[in-house]
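>>> Sequence plus predicted model, see below.
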Amino acid sequence: MAGGISVHAVDVARGVPAQGMRVELFALRDGGRALLAEGVLGANGALDHPVTAGQGVTAGAFEAVFHIGDYQRAAGVAVGSPAFLEEVPFRFTVTDVDQHYHLPLKFTPWGFSLFRGA
């Protein structure tokens, strides 16, 4: 896959893709945030949105926000309100719009790992 930004989340504590987790993707420009994409993750834990094919992606800074607390409460995980991890932001920079930027999130109620995947 060339170009675009994709997100994928796995609930490693329960061993399942994070189906139903809400994710927002913002372009960070001129000191503000502009919403580029939003939605809930599908059965495979991935966001199905045109941004994955490059729509609206330009060089610059971005922020993905994963709504982990809401997801865990909806899944019946006893995390309280607010949860230890309510929202997890991930800021990154696109330097080459011809490359694909895959953002896998692996998480539990108490920690997470985010990185640029293949």
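Done, it's in. This one's a predicted model, so the numbers in the text were calculated from it and none came from an experiment. Numbering: from 1, shown residues only.
>>> drop to CA atoms for contacts and neighbour counts, all remaining ones
Will do.
>>> can you tell me the distance between the two ends of stretch 93-109?
Start and end residues of stretch 93-109 are separated by 27 Å (Cα to Cα, to the nearest Å).
>>> Now that stretch: buried residues?
94, 97, 100-109 (16 or more other Cα atoms under 10 Å).
>>> How far does stretch 72-87 stretch from one end to the other?
For stretch 72-87, the first-to-last residue distance is 11 Å (Cα to Cα).
>>> how much space between residue 73 and residue 34?
Distance, residue 73 to residue 34, using Cα to Cα: 28 Å.
>>> actually residue 63, not the one I typed
10 Å.
>>> Please compare the first structure with the one that follows:
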Amino acid sequence: MGRLTTHVLDTANGTPGAEIEITLFRHTSAGLIPITRSLTNQDGRTDSPLLEDSDMEPGKYQLQFNTAQYFIRQGIQLDDIPFLDDVVIRFGINDSDAHYHVPLLVSPYSFSTYRGS
């Protein structure tokens, strides 16, 4: 069966993004439905997949990473209204048997992502 995983890399400091809160949502006709909330470990990864097995359903999803709080804990001075407070990545799952890996590379002023393996 398939699974959804993620990890966070702090590109400003060259380290894993540890203790970043991540919320996974599913897009439905009724709006965004929260599925799970996780915290990254010291390696910048979640301890278990965000979705797996029978929970892996085709559809539209959204990952929300609370990055501003992470950078504040790192001692980085952010504006009162941070440029990147929460980073949101919207993506689709078509194959419920596949591994979808959605990494986040982030700094206080930029981010990127890709479909990893």
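Great, that's in hand. No experiment lies behind these values; they were computed from the predicted model shown.
>>> Overlap in contacts, residue 63 and residue 34 of structure 1.
Common contacts of residue 63 of structure 1 and residue 34 (Cα atoms under 8 Å, 6 or more residues apart in numbering): 26-28.
>>> hmm, back to that, between residue 63 and residue 34 of structure 1, which one's more packed in?
residue 63 (20 against 13; other Cα atoms under 10 Å).
>>> so which strand or helix has the more buried one?
Here residue 63 of structure 1 sits within strand 60-66, counting by DSSP states H and E.
>>> mean per-residue distance, that strand to structure 2?
With mean Cα distance after the TM-score superposition for structure 1, strand 60-66 of structure 1 departs from structure 2 by a mean of 0.4 Å once superposed.
>>> Just list what that strand packs against, helices and strands only.
Counting contacts by 3 or more Cα pairs under 8 Å, 6 or more residues apart in numbering; DSSP states H and E, strand 60-66 of structure 1 packs against strand 22-29, strand 88-94.
>>> any idea how far it is from the chain center?
Put simply, strand 60-66 of structure 1 sits 8 Å off its chain's centre (Cα atoms, centre = their mean, to the nearest Å).
>>> Identify all contacting residues around that strand.
For strand 60-66 of structure 1, using Cα under 8 Å, 6+ apart, the contacting residues are 21-29, 87-95.
>>> go on, stretch 21-35 of structure 1?
Applying Cα under 8 Å, 6+ apart, the contact partners of stretch 21-35 of structure 1 are 36-41, 47, 60-68, 70-71.
>>> The one helix or strand residue 36 of structure 1 maps to vs structure 2, average offset?
Using DSSP H and E, the element containing residue 36 of structure 1 is strand 32-40. After superposition onto structure 2, the mean distance of strand 32-40 of structure 1 to its aligned counterpart is 1.1 Å, using mean Cα distance after the TM-score superposition for structure 1.
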